[in-house]
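A.B. asks: Kindly generate the corresponding structure for this input.
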Amino acid sequence: MFEARFQQVDTLCQRLEALTNQLTDAIEKLPNKTAASPQDSVTTQLEQASQNIRSLVGPLDSESVMSRTEIATSALSDPGCAHSQDLQLYRPGANEQSSGEETDDELAEDTVQLNPKYDPTLGIFGSLVPDSYGRLRFIGGASNELLVQAIQSLTPASSTISESPSFCTPGQTGPTPMERRVSIEIPLFVHGLQWRELPHLPKPEELNLPPRYVADMLVGLYFNQFHYTFPVLYKPHFMEQYRQLYIVRKETEWDRNFLSVFFAVCACASSLVASDGNNSTFPGLEYYERALLVHYSTTGQATMERAQCLALISMCCSGWNTLSLSWHFAGQAVKAAQDLGMHLGRLAPVSGHSMNDTGVSPLEAEISRRIWWSIYGLDRVTSICLGRPMAINDCDCCCDLPMPVADEGLEAACNQATPFDDGLPATSPLSGFLAFAQLCQISGKVHSLQSPTRIASLNTPRGQKRMMALGKKLEKMLDMWLNGLPDEIRFSANNLDHSPDLTMCIILFVVHAGSLLDLYRTFTNRKHSFSQSQTLKNCLSAARSCINATELVRDFVPPSHYMAFSVHYLTISGLALVWMKDQSLGKRDPDVEKCVRFLKNLEGTCSGASRGRAIIEQTLDIFAGNRQGSFLETQLSGASHIHTPDLLNLDPSDADFNNFWGTF
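C.D. replies: I've put the predicted structure just below:
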């Protein structure tokens, strides 16, 4: 094994050495010009690239190398990254830092651009390069940009992209010395070196498709209930491939990538079908398993369908209340999308050709944006529910929001010279999703406030001041987002027509109230410029808003990560009203009773609802018992103290408490 690794390293070194020699030869053959010309800048760039590559293989000059301490210091002080101020290393005694005035740079890190636009004039360290399968993948970083520029200089500007992953076009008449050289490849990928199929996996043709009438029902349910709340698919393309799937004979090899997406769609839609009374398995489990089997058969590849399949599987797991597994699949979907460069807008391929030259049409770019923002929201929701780290760092992303256009009119809109020449559409089934994507950006910032490093900063006066400023800023951003909601979303609850606007309206108000609850809960035990008593009142107000927003969840929100989030924060809101109010007054809160009733109504849809209801009811019983014994009267008399009930008295053997999150 070690010999094989050494051989790979040796091969890599030889390729880098050959690349250096070729670049040096190219520079030497370039004519020297005394007058300024466009080629002077090219020559200068090539000479600079040659010097940088020589520095990789030559000895390092100790006098020209910045020390690690200097690099770390400069990185921490750089305000260009959204989280640069959080990259502080832990040091003993760090809490003794002196307080200082708040700077604009420290607050700017949590600014959210609700409608991000890609600026093509800004340089981005990132390119799409062919992999060993001949498909484009993303590589980034300032150092890798040097490698990309070197390969660009060795590729004729007039060449066209061939089917092979090399960057030179062979076979042209009268080739130049540069064109006669061996094709240059990215050292990270070896053309033709592909993964073998995993043993013991069934062939896709061996997996039975559901009967056509069942498939039609499931596909119809999916696009009717899920699609515009989670536009990870482009319906016209999906339906065209779906029709071909049942036309092609079984002896013909099926498209594995689409097949994995199809089974994932069936798994999601199965949760909408009435149960046959068998509660021992999850609805659609057989389709979920087939989707995974086909997905694993494409190991090593980077395709749009892999990202779609993982996202759909994650949503399916959320609908089953297996949130931990859903979070894992959401993270994998993020990596699959980033592998294709979906997190960056309008990437140029390494060969220097335009997007259209590489087959990336405006329609495909728009579909990519829809996939990315669907996965973005999925990552945010699952991470916030579990209180776990998010897979997407906003500092790494530069992607426009999708167009507010329905699937049926998307291709025509993309083909316009200037989209929306006649103005934006008055209404769009995608409006709610776009508002949700904007809200997720703010909710992610609120979630980041609870990171260990930021909570630890509350031990210093400067950290306290900074955290309170960030909290107020996020509160203002949530208010601005709410005031900017389109009327068709804000008032859609007045018309119970099962439209995507109504579904997203419910989801948006639940997520907004949950974000406020998280924000205020972070500061309820802190006596700072955020008045502690006012923060407590705001926290209770947010909890009541969340409870009222969930009234229609059962009838209008499909089983998905949205349902899991709603049930989770409905439970949290009820507990907030129980724990954070003075229960010694002996009055039952009507909103708590409403919360228990809503959870009971949701028990047939989400398994977590029954467990959440049981926790609230047993907590109320404990408070009632403690109130009769006058045990908590003195402890709960002060509004500045928040105590929890005696959770040790909860009965863990109760069936309602088994497997609270449904995780395995």
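
A.B. asks: Please make it C-alpha for all contacts and neighbour counts, starting now.
C.D. replies: Fine.

A.B. asks: buried residues in the strand or helix carrying residue 466?
C.D. replies: Using DSSP states H and E, residue 466 maps to helix 461-483. Under the neighbour-count criterion of 16 or more other Cα atoms under 10 Å, helix 461-483 has 461-471, 474-475, 477-478, 481-482 buried.

A.B. asks: Moving along the chain from that helix, name the first helix or strand you hit.
C.D. replies: With elements assigned by DSSP H and E, the helix or strand that comes after helix 461-483 is helix 487-490.

A.B. asks: What ranges does the stretch 51-200 of the chain have for its helices?
C.D. replies: Listed from the start of the chain, the stretch 51-200 of the chain has helices (DSSP state H, counting those that start in this stretch) covering 68-77, 104-108, 142-154.

A.B. asks: which strands and helices sit next to the helix or strand where residue 41 lies?
C.D. replies: Using DSSP H and E, residue 41 maps to helix 38-57. Counting contacts by 3 or more Cα pairs under 8 Å, 6 or more residues apart in numbering; DSSP states H and E, helix 38-57 is packed against helix 2-29, helix 142-154.

A.B. asks: Columns distance to residue 626 and mean neighbour count on top of these, output as JSON lines?
C.D. replies: Putting these into JSON lines (distance: least, Cα to Cα, whole Å; neighbours: other Cα atoms under 10 Å) gives the following:
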{"stretch": "helix 2-29", "distance to residue 626": "67", "mean neighbour count": "14"}
{"stretch": "helix 142-154", "distance to residue 626": "62", "mean neighbour count": "17"}
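
A.B. asks: Now the second one, please; I'll put the structures next to each other:
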Amino acid sequence: MDSNNEVEPPKATILVDLGGVFVHPPEDYTLTTSESTVTLGRVLSSSIWMEYEMGKITEQECFTQVADLYGFQVKDLEAVVSDLRESLTYDQQMLSVFHAIKRRTTAVEIILVTNISEPEYRALRNRWDEDFWRTFDGVYASWMIGLRKPSLRFYRHVVRSTRSLPQRTFVIDDRPENVLAALSLGLRGTVNTDAGVVFRELLNFIEDPVKRGLTFLRQNAGKLHSTTQEGDSIEENYAQLLVLEALQDWSLVDLRRPPCLWNFFSGKPKYTSQTYPDDMDTTALALVAIDYKPEIAHQILDKMLGNVNEDGLAQVYFDKSRPRVDAIIALNVLVALHKYGRGYELPETLDWVHHILLNRAYIYGTRYYASPEWFLYYASRLLLHSKDPSLEEKLGALLRARLVERTGVDGDAFCLAMRLLACNSLGIRNHLDRERLASMQQEDGGWEPSAMYVFPTDKKTVGNRGTTTALAVKALQDAIKCDGEDPCHNCQSREQICEFQDSNDNASTSRRYAASFEERCQHMDNLCERLEGLAKTLSDCIATAQRSTSIQSSGAASISNSIPPARHEEQTALPHSDPVIDIPDIGEVPDRSPGFGLGAVSESSGNMQGHDTQTYPTPVDAVGHMVADSYGRLRYIGGATNKMMIEAVQNLSPGGASKPIRSIDKNNEISLPFFIQGQVWPELPYLPQPQDLARPPQYVSDLLVGIYFDQLHYTFPILYKPDFMRRYHLMNAGARTSAKRDTAVGRGFLSVFFAVCACASSLLPRAPGSSSLPGIEYYQKALLLHFASSGEVFLEQVQCLGLLALCSAGWNTLSQSWRFAGQAVRLAQDLGLHVSSLKGLSIDTPSPTEYVEAQVARCTWWSVFTLDCLMSICLGRPMATDEADCCCDLPFDISNEDLEHGIPPAPSINSHLSSTSSPMTGFLALTRLCRIAARVHRFYSSNRIRGRDSTLSDDWTHLLPTLDGFVRELDEWLQKLPNEIRFSANLTQSGPNLTMCVIVFILHSGTIMNLYRFVLPCLNLRYASPTNHIYGWIQTPCSPLLPNYNVPFVSPPHPLPNPCKPLCRMHQRRPQLHPGRRTDPRASPAVTLPGLLRAISHHIRYLAPQHDGGREITGLASGRKECIDVPG
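C.D. replies: Here you go, the predicted model:
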């Protein structure tokens, strides 16, 4: 871009009213009626006059109707109006305000907007000189457009016609209802009609307050003296040190550095003793504002630490005869100590400061500082200069809460500046106080002196225009965001380098000049040109499809034959399938909140794992593509219509029809309508940042992480342990070596870490009376970090939600777990994990990295699938996915550690006959069973079952083939169940296999009950014969699962298998228990564990004498409240 071609600032538009601003008609005009008098104002407020002002009726019609309405003579009204037309003049002083505005800048348009009829407007136009009318760049009168204020359509018409931005439009009107209507549309405005106030507000609107403030400071450099409320000047150092700290500009202040300690006064002391001692407050401020050599600074700090009272609190003066303590001065001393790494030497003072902040003791100020903002501002300085991460944990969240409480509270300019500086330092957006502070700027660019501190003996309040202006400039400067253009107008006007070139903050009023109508029109023109080509390409595609269809013998048959068959878990993906996801080497991925980088696109990553990392669409299957979103991450888009659109857009690229997709030039990248490149979601303003969330001490986190991977990991292996541990150690190393704890960890991984801690906390021993939700604090932090990633999609979100679902299930809050599992499934589908097998592995021997990529995708998908399946079956609710939509192979039967060491996974064929097993064996068995259980659950929830007429008794028999198919699948699963799982209850050592045995056994029994519960009441005794296949299955549903279960040993932590055998046999006798009873299958809820226990209790007398497990059932049923506690 040409450096001489400066970017013009956004045009400002001023809409000014005529009546009440330029014209002040007399209020003593009255019209005499037969009974009383009517004021002219009442006549002008009538609906008839409003119609007249909009040009809907003529002057004569208006006068006649108004006279009839109020009962006066038409000629009287004509005389009054004629007199006003001849006598009204405009306000010369107000007009000079707008002349001055025009002289100061050319980037402003002044528009006259008024409610006036055409005859009155013509009369004024002819009488008033051109000096008045030349001031305005346009006139919008009500009679011209047929609308009048305060109609919203009036303001929309004006803004549209003038091509103005609402946030850069200012309204001046004497009527509040008119200003309110304008403000509701995003305009700014005032009801003040005083010429001086209007001029000041317009200056603050059209000009940069920071630039004007700096100009004022430079014009008064070296003369920024403090004054009392009576105007008496005081020569002192403290106010100038505040200016120096805020702006770091020595040319603005007149300071002489003493050899060691500082004194408040730089000249003769006033309003105190003739001899004024050096003080801790000024000395501490100087240590922070000025860069001292370390050896000198520590000498001064040693003297300050020697000036502490018996309570361990820093005193005010270096004078033993003045033993005073002030909270704000003590806090300022802490700031200096923490800047040089010695804050730990005043623990009593820090504890006092913490209690002041906690109990809001600062609210009434102190002896020397009357405003509570002093304390909050100095507390923010303490966090800013401290290198101690524990201090952020102790004060950070509390200080943010206290600042939010003060937002919007009345205060002078100095108070607002300190409050805004504190908010900026802690990342709190305070738009309200920023606008109020900017509006207080005076015409010369400075701010009025505000009450800073007090001389308590003589009750003198001291202020300083320079200090107030410096802090206000700094506060507004830090709050302003760049507008996103190059060069940025906001930064260029202040002669600074852009600090936020990639910012996309919608709060900035001058952001994105491309929002102007001219650029929008140009964008629309370009879009229309591209759409023309797109339409032609679509037409060609349709014509080609029609020609190819006509060649086929049967159109319908050809379409059916062209649809590929459904793929199942055992099928191998095509070797030439395009990749659905690209997972970079885990050890090389920097954590920048998106975390693992599943499907991510990085400019610097190059060719990852041999797969392209293009941002243009990548075909996945016959109707699916991976498309880059606005963050550059790949997301799955399916559907035949979308496929046609993507192919058409790709053909529009240069050589698109002749080149393969992978050879498309990155410079000719095609934008797609699914996502707007570069447009990202704004961060939620009230959620904490990752560094604001305190992590547990390392010994606690080590314990929790160890428990999770020892006891929970392979039950639902949603994480890849080697990658998690690498990033976990990196997080701990960053916390030990870095001043900011968030440098080594991002939002995505941190949410997973807190979710792991929440899951593991449930396994820790609990003291009596402790919370029923162990780990709730980690659960909440993980949830906050997940919510903070709105608009983004990455792998850690899936993992976090899956772990939170597992944690919620552990608390027995099953509805919450069901919701989390469903959300995790949706995010996994967004990333394309449900079709990850279409990516395929290399034709030759796949690399270890490819195995890791495939294993991560498969484990993540099937973990959330099984969680969703279990929760849906337990609650009798729909699942979030259908297995028919999935094309994802089961994970490899190999541990994370072996896979990380490069050991290739063994073939999965006949894994149940293998002599060795891995920790993944149980999860694979559970996943296979979940797939069958999900189909049974969906079959039962289908309309043909849900809508059956309860009066029909025998029509269920036509469903027997379907039921028989499910029976064969369950039988096949049972036969292939690995022995390590099947016989785990008979082993002397418990482990993950026993846990999986319990889980799959309960799910297997529940699946059988779900399969037959709607036909059991309809079974007659004639079906209960040894030759009936269905009845035979019911008689022996699960007995092979635990063939040697009579061995009297069960691991103590797993008491469920003892009652499991009689529990699953409970429904063997159910058709014979109540052969004549019928129930409506639509009224039966899904099988849940509490329902199972209630059924056991109901049939306990029948079951106990006939089964050796009767006593176990009795104990389980009687103790069900201890076993299960499902909230409301």
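
A.B. asks: May I have the TM-score of the superposed chains?
C.D. replies: Once superposed, chain against chain, the TM-score is 0.66 (TM-score structural alignment, normalised by the length of structure 1); 511 aligned residues with a Cα RMSD of 4.8 Å.

A.B. asks: mean shift between the helix holding residue 466 of structure 1 and structure 2?
C.D. replies: When structure 2 is superposed, helix 461-483 of structure 1 averages 2.6 Å from its matched positions, counting by mean Cα distance after the TM-score superposition for structure 1.

A.B. asks: sorry, back to before: redo the helices and strands packed on helix 38-57 of structure 1 as JSON lines? Include distance to residue 261 of structure 1.
C.D. replies: As requested, those are arranged in JSON lines below (distance: least, Cα to Cα, whole Å):
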{"stretch": "helix 2-29", "distance to residue 261 of structure 1": "36"}
{"stretch": "helix 142-154", "distance to residue 261 of structure 1": "33"}
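
A.B. asks: So which of those is nearest residue 574 of structure 1?
C.D. replies: Ranking those by proximity to residue 574 of structure 1 (Cα to Cα) places helix 142-154 first, at 49.3 Å.

A.B. asks: Which elements pack onto that closest one?
C.D. replies: Contacts defined by 3+ Cα pairs under 8 Å, 6+ apart place helix 142-154 of structure 1 against helix 38-57, strand 126-130.

A.B. asks: Off-centre distance for the helix holding residue 466 of structure 1?
C.D. replies: Here helix 461-483 of structure 1 is found 23 Å from its chain centre; the criterion is Cα atoms, centre = their mean, to the nearest Å.

A.B. asks: Does anything pack onto it? Which helices or strands?
C.D. replies: Applying 3+ Cα pairs under 8 Å, 6+ apart, we find helix 461-483 of structure 1 packed against helix 104-108, helix 431-448, helix 500-523.

A.B. asks: got the angle between the last one and helix 431-448?
C.D. replies: With axes from the mean of the first three to the mean of the last three Cα atoms, to 10 degrees defining the directions, helix 500-523 of structure 1 sits at 10 degrees from helix 431-448.

A.B. asks: What lies in contact with whichever helix or strand comes after helix 500-523 of structure 1?
C.D. replies: Using DSSP H and E, the helix or strand that directly follows helix 500-523 of structure 1 along the chain is helix 532-549. With Cα atoms under 8 Å, 6 or more residues apart in numbering as the contact definition, helix 532-549 of structure 1 has outside contacts at 506, 509-510, 513-514, 516-517, 520-521, 523-526, 569-570, 572-574, 576-577, 580, 591, 594-595, 639-640.

A.B. asks: Against structure 2, what's the mean shift for whatever helix or strand comes next after helix 532-549 of structure 1, could you check?
C.D. replies: Next in sequence after helix 532-549 of structure 1, counting helices and strands by DSSP H and E, comes helix 553-556. Here helix 553-556 of structure 1, set against structure 2 after superposition, deviates by a mean of 5.2 Å using mean Cα distance after the TM-score superposition for structure 1.

A.B. asks: Please name the nearest non-neighbouring residue to whichever residue in structure 1 pairs up with residue 676 of structure 2.
C.D. replies: The equivalent of residue 676 of structure 2 in structure 1 is residue 190 (alignment by TM-score structural alignment). Using Cα to Cα, 6 or more residues apart in numbering and skipping residues adjacent in sequence, the residue nearest residue 190 of structure 1 is residue 132, 5.1 Å away.

A.B. asks: Against residue 191 of structure 1, how distant is that neighbour?
C.D. replies: Residue 132 of structure 1 sits 4 Å away from residue 191 of structure 1, going by Cα to Cα, to the nearest Å.

A.B. asks: ditto for residue 18 of structure 1
C.D. replies: 17 Å.

A.B. asks: go on, residue 112 of structure 1?
C.D. replies: Distance from residue 112 of structure 1 to residue 191 of structure 1, by Cα to Cα: 41 Å.

A.B. asks: Same list (the helices of the stretch 51-200 of structure 1) but as JSON lines, adding distance to residue 125 of structure 1.
C.D. replies: Listed next are the helices of the stretch 51-200 of structure 1 as JSON lines, based on distance: least, Cα to Cα, whole Å:
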{"stretch": "helix 68-77", "distance to residue 125 of structure 1": "17"}
{"stretch": "helix 104-108", "distance to residue 125 of structure 1": "22"}
{"stretch": "helix 142-154", "distance to residue 125 of structure 1": "6"}
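
A.B. asks: so which of the ones you listed gets nearest residue 50 of structure 1?
C.D. replies: Distance to residue 50 of structure 1, taken as Cα to Cα, is lowest for helix 142-154 among these, at 8.2 Å.

A.B. asks: need the next SSE after the closest one, C-terminal direction.
C.D. replies: With DSSP H and E, the next secondary element past helix 142-154 of structure 1 is helix 212-225.

A.B. asks: What angle do helix 500-523 and that following helix make with each other?
C.D. replies: Here helix 212-225 of structure 1 runs at 60 degrees with respect to helix 500-523, directions being taken by the same axes, to 10 degrees.

A.B. asks: What residues sit buried inside helix 212-225 of structure 1?
C.D. replies: By neighbour count on 16+ other Cα under 10 Å, the buried set for helix 212-225 of structure 1 is 215, 218-219, 221-223, 225.

A.B. asks: Minimum distance to residue 285 of structure 1: which of the helices and strands packed on helix 142-154 of structure 1 has it?
C.D. replies: strand 126-130 (36.0 Å).

A.B. asks: contacts for that closest one?
C.D. replies: Strand 126-130 of structure 1 is contacted by residues 135-141, 145, 148, 165-166, 186, 189, 340-341, 347-350 when judged by Cα under 8 Å, 6+ apart.

A.B. asks: rerun at 7 Å
C.D. replies: With Cα atoms under 7 Å, 6 or more residues apart in numbering as the test, strand 126-130 of structure 1 has contacts from 136-141, 145, 165, 347-350.
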